[in-house]
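# next come a sequence and a model predicted from it.
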Amino acid sequence: MSSKVTAKNLAELYYDSAKKYGDKPAFGTRNKDKQFFTISFRDVYETGVALATGLIDLGLKARDHVAVLSDNRKEWIITNYGILLSGAADVPRGTDVTDGDIRYILPHSDAKMVFVENEVTLRKIEKNFADLKNITHVILIDGDSITTNGKGNPNGKVQIDPKAGPIPKTTNMADLIAKGKNLRELGDRRVEERVADIKPDDLFTIIYTSGTTGEPKGVMLTHANMISQLRNIPIDIGPKDRFLSILPVWHSFERVFQMGTIAMGASQYYTNVKNIREDLSIVKPTFMASAPRLWENLYQGIQSRIQEGSFIKKILFKIAYGSALRVQRPLHFFKGNRLDLSGRNLVQSITLAVFSLFSIIVFLIPYLILNAIVLRKIKQATGGKLRGSVSGGGSLPFHIDEFFNTIGIPVLEGYGLTETSPGLAFRTPKHLVVGSVGPIIPETEILLKDIETGEILYPPKKGAKGEIYVRGPQIMKGYYKRPEVTAKVLANNGWFNTGDIGIMTYNDTLKIVGRTKETIVLLNGENIEPVPIENKLVQSPFIDHVMVVGQDQKFLGALILPALEKFAEYGSTYEQLAASKAVHEKILQEVKNSIRTENGFKSFEKIVEVRLIPKAFDVGDELSAKLSVKRHVVTAKYQSLIESMYEVKAQGQAYARR
């Protein structure tokens, strides 16, 4: 990709792609008849220019901020074009935005205008408008027109509720685009002036990270940040590729691929969790960005179909997959892509080479035959044309990672954060080390530091576990209006503390093994701050200590130290309480009563399982001198206890499926 991206900012990129790819389909949205309606590169650009002209005419100034509350659809990208071509920056969020998010994010971001996807989202703005002092205009993406009579919704018109209080001028996006086109025909060229004035360090977006405290952080990303990602992501994408977009379109991970398809002339089709299986067969994508949860769902679906099949089919699959493993693992070894965390010596390498060669000789023919008969049919679950998928937003479970790569569906796991635009490391087809997130991308520097002492371990030491620090052109400008928080993670010399723990493998790839910072990322990509949940739980007289867990899992769990004096009838030591089923049930019920939506928590913040720990947290061990929990220490010490929460739940689900 690096040789193809020459634009200095994203607005220039949009122009270059429209000129180069013209009438080729750029983006598509599915209708009720399961058909995808597309818009060409030229049309999306020209529509975006018209929208930008309309926004400028409404009073939008260069470097202003515009909020966008919308989900995956081609109108989202038109909105994005319009905002960026007017020289402004977007502040995106989905339609599931909460009242609290609206009241905090829109004022804090200094957004002057807000795009809303539909009438439901418009009602949220009306409800909270008294707190949105900075908003001058609301722009509705859906609807043919807007009235203010508040008498139903005839003929597709959207009404503004007069009881909602004073609201700014509300207009329909289609009307704004039409106005912009008229102004362009009359010679209006303010868009060109705005684009020429965009500086590399100007913001193109402010993405607010999820939080339960009511104060999410606004990550400032610049045009230069995103251009560096397009310049350095090592994927071979071209005009013949088709991307299926399922992750929230405003997430930084999805936006890299969105911008990548624009830069390379690929087509992108928007889908959702409900339609993903059908759309995989309709679109037959060649690439897609995804979260680990998608692959887990596909894996479980494939396994269910296999178990429902005949005895012969089960045996054939078992032999086919076993043969594939015994061919693919040796091939990975000979390519230098077999995960190596310790540094194999010469004897070990020779031994592995001999066994690998023997395995290939024995299993190659069965593999080739059964791959054609069995495994290729399984690949049809993704449409049959998938050349690769990048999984991000959490670690991919090893067995699922190996499964898809073994049957011939390359899953190119990546690693990054919203604060890093997000790409830091990336697996490629040539450097596909299952169990790692791939090599560090070009122009990026990495340090691994000892968690306790801060001593630099890597470079040069491979195989050592340390906290990850990175520096490069993709690192954010900072957190919007939060200099004190920015200073905690971003040093003056440009090094960003990711809060993650990693190992540099002897394959020269990065492996993520944990987190030192508090944010927990579930398998579905939801970011959760555990501290507010923990603060709520320790208010209970029955709980002394608690640590929420769930990194890369489907749901949250909690390690809990029960209050000894409250459960005296069950024992006099923590070990006795931890072994008591009655105490466990009482604590679990207390947790569920505390962490629920009625108390202000979101559905994915609920604690599903708990485990009782047999000793109190001690300073110098589980606690720091400041009495804060050392999460990595507790996680390592009680790893088996944590794993048991998810093993029991998985076994219960498997039993229920039978």
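That came in fine, so what should we check first?

# going forward, measure contacts and count neighbours with C-alpha atoms only.
OK.

# and the nearest residue to residue 10 once chain neighbours are set aside, how far from residue 190?
Computed as Cα to Cα, 6 or more residues apart in numbering, the closest residue to residue 10 that is not its neighbour in sequence is residue 223, at 6.2 Å. For residue 223, the distance to residue 190 equals 20 Å [Cα to Cα, to the nearest Å].

# cool, residue 634 as well?
With Cα to Cα as the criterion, residue 634 and residue 190 are 58 Å apart.

# another structure for you, compare them:
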Amino acid sequence: MTSTITELFASQLRMGGHRPALRSKRHGRWTTTTWDEWNRRSRAIAAALIEAGVQRGDRVAILSTTREEWVVADLAILMAGAVCVPVYPTLTAEETAYIIENSGSTVIFVENPQQFETLTTRPASTVLAQLKAIVVFDCQSLRDIPHHESQRSLTCFEVSQLVHVPSQVLADFVSLGETLLDDPEKARQLDERISNVSGDDLASIVYTAGAVGRPKGVMLTHANFAFEIRTARETLEVSSRDEQLLFLPLAHIMGKLLYVMHYEIGGVISFAENMLRAVDNAAEINPTFFGSVPRVFEKYYAVTEKKAREEGKVKERLYRWALDVGHRTAKLRRKGITPSLPLVIEHRYADKLVLSRIRSRFGKGLRFAISGGAPLAAELAEWFEAIGITILEGYGLTETTGASNINRPYRSKFGTVGPPLNGVKNRIADDGEILLRGDNLMKGYWNDPEATAEAFHEEGWLHTGDIGYIDADGMLKITDRKKDLIITAAGKNVAPQNIENFLRQSPWIAHGVVIGDGQRYLTALISLNHQALTRWAAENGRPSDPDSLVMDPEVRAMIQLDIDSINHRLARYETIKDFALLADQFSIASGELTPTGKIKRNVIAKRYASTIEQLYAKGGDPST
């Protein structure tokens, strides 16, 4: 059985190198790269890496957003027998420097001059001495990197003059490699590197975006990925006829897994221009599936609901009717019941008039979407099912190579992350912690044997740090992070993530953080959705600056209405009794969110300690 990524890639070449493999939008047009072209470019880059002094087992970093060059470079790194170290482009210079230094990376691929320039600023510049080469993907594109118009970007040449490390543009690096491969000895040397890759070799060191402390480098082998993608193909029933729209960060294990899955299934990966353009790109290329985090689904739902309300009472009633028909039809089909003829006819009209138009934003060929990285509200999954889009929620960790459980197209249950993958086992510890075991478990943490030992339970079970249970249907339900559980003064255990998921469904709320550990009742810190509230303020002739919005009694009243609605769905001890509106939005740059958008509770609790203190200063329970 094939156990390395390079072997899987070779098998795709044997099945037909002329087939489309990658698609990117360049200068307004979608261009296609075949498997043969991908192979040619990756082999050339691999040869150039070897020439630069990269040895088997060396680490090579990639600092870039999701794009075609990322996966071409990743495969080249593996062909050279080296290990890929993905780095989020949203990290600070200090965080970037830590990953490069800790991993011992000797070469780095960067996206553009802006990322290149990051390496010249302290403290990132301190790691330049360990680098043998810097390769820049694109000297023109700014893509998603924030940039102030009044500042002139340095060119690749100007930045290269600031460092004493050999630096090249990717196109030149490819040309160098192609020239090297004209030498039979160099070609033989590369072929030998490729053939010597084994399943036990490291394929990637993926740094976890920890909410507390330094990130840890998770060591994942070729065999780990081979197991995952083989199982994913069987589970999701995907094939070479499928086309995926990819926009998740490739520095995140979910994005990485979705990409490497194509080494097993074939098919086409189409790269979105960026996260903001992903839905528009879907309508252009008609993907059969894509993966996303819940926030993308939440935003699409909120925008659709808002548009329905704004189009007048007649159109809103039509939308509500169509949605109700969609819900009733989907509910029957989920139970295996054939809808009645009148309902079939009613659904046909509802779909033609409303549902198909909402659904078409994601293209005409979508079979399903995958949600991961954070909990997906069951109500949100039901809404998408009603409009005709199946969302399969999954669960996993970086330490499990991305997935351990997922709902199937033929077996799913809202509010759960589905049964385990074939070959993966779930177990619930006495304290409710989820334990996992399977061939997808990491080799360990890079240069951290103590943390590795702490991560594994007896008999090879991995501690996930998540709390949950397995229901009667064999589906895993995640209730919260073990360390995030709130224990109130009355001894009640509260899972804040569930409540925070409800809060994010409000069109006025960007993030909500539930507070209440050791307290008599729960409160919340509310970070406002500035974009939605700015539009509301303009329509109602009210000040739109953040400080004015948090003091506006109408804004507070709107938030209170949404929180009252949420409270009706919760047990009394879970209800939010008071809240504070924050003028600032949580962000990655300010340190309140991880690169994957998860809340850093400790940072927020410390930063807003005085605000939290005021919420409880009145004493007692506001509801009594």
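Received it, and whenever you're ready, just let me know what you need. These figures come from a predicted structure and were not determined experimentally.

# just give the TM-score of the two.
Once superposed, chain against chain, the TM-score is 0.76 (TM-score structural alignment, normalised by the length of structure 2); 526 aligned residues with a Cα RMSD of 3.6 Å.

# and the residue nearest to residue 10 of structure 1, how many neighbours?
Using other Cα atoms under 10 Å, residue 223 of structure 1 is surrounded by 22 other residues.

# you'd agree it is up against residue 200?
Yes. With contact defined as Cα atoms under 8 Å, residue 223 of structure 1 reaches residue 200; the gap is 5.3 Å.

# shared neighbours, these two?
Listed as contacting both residue 223 of structure 1 and residue 200 by Cα atoms under 8 Å, 6 or more residues apart in numbering are 8-9.

# about what we covered before: which residues touch the residue nearest to residue 10 of structure 1?
8-10, 199-204.

# try it again at 7 Å.
Residue 223 of structure 1 makes contacts with 9-10, 200-204, as judged by Cα atoms under 7 Å, 6 or more residues apart in numbering.

# can you check residue 247 of structure 2 too?
66, 271-272, 274-275, 278.

# now render these as JSON lines, adding secondary structure.
Below are these laid out as JSON lines (DSSP: H, G, I helix; E, B strand; the rest coil):
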{"residue": "66", "secondary structure": "coil"}
{"residue": "271", "secondary structure": "strand"}
{"residue": "272", "secondary structure": "coil"}
{"residue": "274", "secondary structure": "coil"}
{"residue": "275", "secondary structure": "helix"}
{"residue": "278", "secondary structure": "helix"}
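
# and residue 169 of structure 1, what pairs with it in structure 2?
The alignment partner of residue 169 of structure 1 in structure 2, by TM-score structural alignment, is residue 166.

# check contacts around its match.
Residues counted as contacts of residue 166 of structure 2 (Cα under 7 Å, 6+ apart) are 132-134.

# could you redo the last one with a cut-off of 10 Å?
Contact analysis of residue 166 of structure 2 by Cα atoms under 10 Å, 6 or more residues apart in numbering lists 52, 107, 131-135, 160.

# residue 41 of structure 2: which of these is nearest?
For the contacts of residue 166 of structure 2, the minimum distance to residue 41 of structure 2 (Cα to Cα) is 14.1 Å, reached by residue 135.

# is the closest one in contact with residue 111, as I believe?
Yes. Contact criterion Cα atoms under 10 Å: residue 135 of structure 2 and residue 111 qualify, at 8.5 Å.

# overlap in contacts of those two?
Listed as contacting both residue 135 of structure 2 and residue 111 by Cα under 10 Å, 6+ apart are 62, 169-170.

# check which helix or strand covers residue 244 of structure 2.
Taking DSSP states H and E as the definition, residue 244 of structure 2 sits inside strand 243-246.

# by contact count, what packs against that strand?
Applying 3 or more Cα pairs under 10 Å, 6 or more residues apart in numbering; DSSP states H and E, we find strand 243-246 of structure 2 packed against strand 20-26, helix 253-260, strand 268-271, helix 278-285, strand 289-292.

# tabulate these (TSV), appending mean neighbour count and distance to residue 58 of structure 2.
TSV is the format used below for those (neighbours: other Cα atoms under 10 Å; distance: least, Cα to Cα, whole Å):
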stretch	mean neighbour count	distance to residue 58 of structure 2
strand 20-26	19	27
helix 253-260	21	20
strand 268-271	25	28
helix 278-285	19	34
strand 289-292	22	30
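
# would you mind saying which of the ones you listed lies nearest residue 84 of structure 2?
Comparing these by Cα to Cα, helix 253-260 comes nearest, at 11.0 Å.

# what's the average distance for the following helix or strand past the closest one when superposed on structure 1?
Where DSSP H and E defines the elements, the next helix or strand beyond helix 253-260 of structure 2 is helix 262-265. Following superposition, helix 262-265 of structure 2 is found to deviate from structure 1 by 2.3 Å on average (mean Cα distance after the TM-score superposition for structure 1).

# how about helix 262-265 of structure 2: buried residues?
Buried residues in helix 262-265 of structure 2, counted by 16 or more other Cα atoms under 10 Å: 262-265.

# can you check stretch 237-247 of structure 1 too?
By neighbour count on 16+ other Cα under 10 Å, the buried set for stretch 237-247 of structure 1 is 237, 239, 241-247.

# for residue 135 and residue 111 of structure 2, indicate the residue with more neighbours.
Neighbours were counted for residue 135 of structure 2 and for residue 111 using other Cα under 10 Å; residue 111 has more, 29 against 22.

# so what does that one match up with in structure 1?
So, by TM-score structural alignment, residue 111 of structure 2 is matched to residue 117.

# list the contacts for its match?
In this structure, residue 117 of structure 1 makes contact with 68-71, 73, 75-76, 94-95, 139-143, 173, judged by Cα under 10 Å, 6+ apart.

# of those, which are still contacts in structure 2?
Retained in structure 2: 68-71, 73, 75-76, 95, 139-143, 173, out of the contacts of residue 117 of structure 1 (criterion both residues aligned by TM-score structural alignment, their matches' Cα atoms under 10 Å).

# of those residues, which belong to strands?
68-69, 139-140 (DSSP state E).

# got those as TSV, with distance to residue 297 of structure 1 columns?
Shown next, in TSV, are those (distance: Cα to Cα, whole Å):
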residue	distance to residue 297 of structure 1
68	30
69	28
139	37
140	34
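
# show me which of those residues is closest to residue 373 of structure 1.
Of all those, residue 69 has the smallest distance to residue 373 of structure 1: 46.9 Å, by Cα to Cα.

# I figured the closest one was touching residue 105, is that so?
No. The criterion here is Cα under 10 Å, and residue 69 of structure 1 misses it with residue 105 at 11.2 Å.
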